[in-house]
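**Q** coordinates only, sequence not included:
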């Protein structure tokens, strides 16, 4: 059972977090394009929808992670606790910082005659970079597992 749960956890991480990371990273550039050419608005809406949908699908990652950790008996391991904390921070960054700013930027881009402030795209890019960096650290922790006896 642990192998099945681990497989599902890894698949969920790849299939859910990957698209959010890529789409959120694309959003600032597509936003600039949409402000320059309203024909890019559908692409902006699509990238934003990908972020929102896959953020919800991404909730499966920690759920399956807890199930996997429980089945492996590692719930109290420091590397797992650190991963849980970092995953929580990543969720806050995405849910409370990135997605609401994307909502506002999309609404502004759809308004006729809207002017895009450079700091809007810069902040979105930085926040998305923080989100992606957090997930990169969690991924490394999941692979390296400090104190692991697997010999890796």
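**A** Structure's in. What do you need? The model shown is predicted, which means the values in this text are computed figures rather than measured ones.

**Q** From here on, just use CA atoms for contacts and neighbour counts.
**A** Will do.

**Q** Need the single longest helix in the chain, by residues.
**A** Counting by DSSP state H, the longest helix found in the chain is helix 118-144.

**Q** Report all helices and strands that that one contacts.
**A** Contacts defined by 3 or more Cα pairs under 8 Å, 6 or more residues apart in numbering; DSSP states H and E place helix 118-144 against helix 18-36, helix 78-92, helix 99-110.

**Q** could I get the ones you listed as JSON lines with mean neighbour count and distance to residue 65?
**A** Converted to JSON lines, the helices and strands packed on helix 118-144 look like this (neighbours: other Cα atoms under 10 Å; distance: least, Cα to Cα, whole Å):
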{"stretch": "helix 18-36", "mean neighbour count": "20", "distance to residue 65": "16"}
{"stretch": "helix 78-92", "mean neighbour count": "17", "distance to residue 65": "9"}
{"stretch": "helix 99-110", "mean neighbour count": "17", "distance to residue 65": "23"}
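
**Q** structure B:
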């Protein structure tokens, strides 16, 4: 059972988190290009597609911590420091995505579309979003390192 859960956990991380990190990283420069080229339908559709990828795969990404907790429970390592640290970092990454990245993307799309009252569609907002997205990605890097190195683990890794 452990091997199955671990396999599903890793696959979920690759399939769900990977696209979000890539699409979120591609979004700020794409939004800048769309803002510089008002009326360019292709640039706007690219930005909307990247946002949709982030939103959809963020929902699918819920499977990653669920499967991770199930795997850690079966392995009997729920109280290990690396599991606790990974869980906290995962929660921080999810919060960053939900509170900053997705709303920032939505705000930039509204600005590019010219929605009345939409503010911050400029380069400064795209820069802030790029920074927040970078922090989101760094949190996932830290989780990945903890999953591989597992400090204090007695499993030989």
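**A** Right, received. Where do you want to start? Fair warning: this is a prediction, and the values are worked out from it, not measured in the lab.

**Q** before we move on, the earlier item: and for the longest helix of the first structure, what span of the second structure is it aligned with?
**A** Counting by TM-score structural alignment, helix 118-144 of the first structure falls onto residues 123-149 of the second structure.

**Q** buried set for that stretch?
**A** Using 16 or more other Cα atoms under 10 Å as the burial criterion, the residues of stretch 123-149 of the second structure that qualify are 123, 125-126, 129-130, 132-137, 139-140, 143, 146-147.

**Q** what's the closest of the residues you listed to residue 11 of the second structure?
**A** Nearest to residue 11 of the second structure among those is residue 147, at 13.5 Å by Cα to Cα.

**Q** So the residue of the first structure positioned farthest from its centre versus residue 34 of the first structure, what's the distance?
**A** Computed with Cα atoms, centre = their mean, the residue of the first structure farthest from its C-alpha average is residue 113, at 31.1 Å. Applying Cα to Cα, to the nearest Å, the value for residue 113 of the first structure to residue 34 of the first structure is 12 Å.

**Q** ok so, going back, output the helices and strands packed on helix 118-144 of the first structure as a markdown table; include the columns distance to residue 4 of the first structure.
**A** Below are those laid out as a markdown table (distance: least, Cα to Cα, whole Å):
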| stretch | distance to residue 4 of the first structure |
| --- | --- |
| helix 18-36 | 21 |
| helix 78-92 | 19 |
| helix 99-110 | 32 |
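
**Q** Cool, thanks, talk later.
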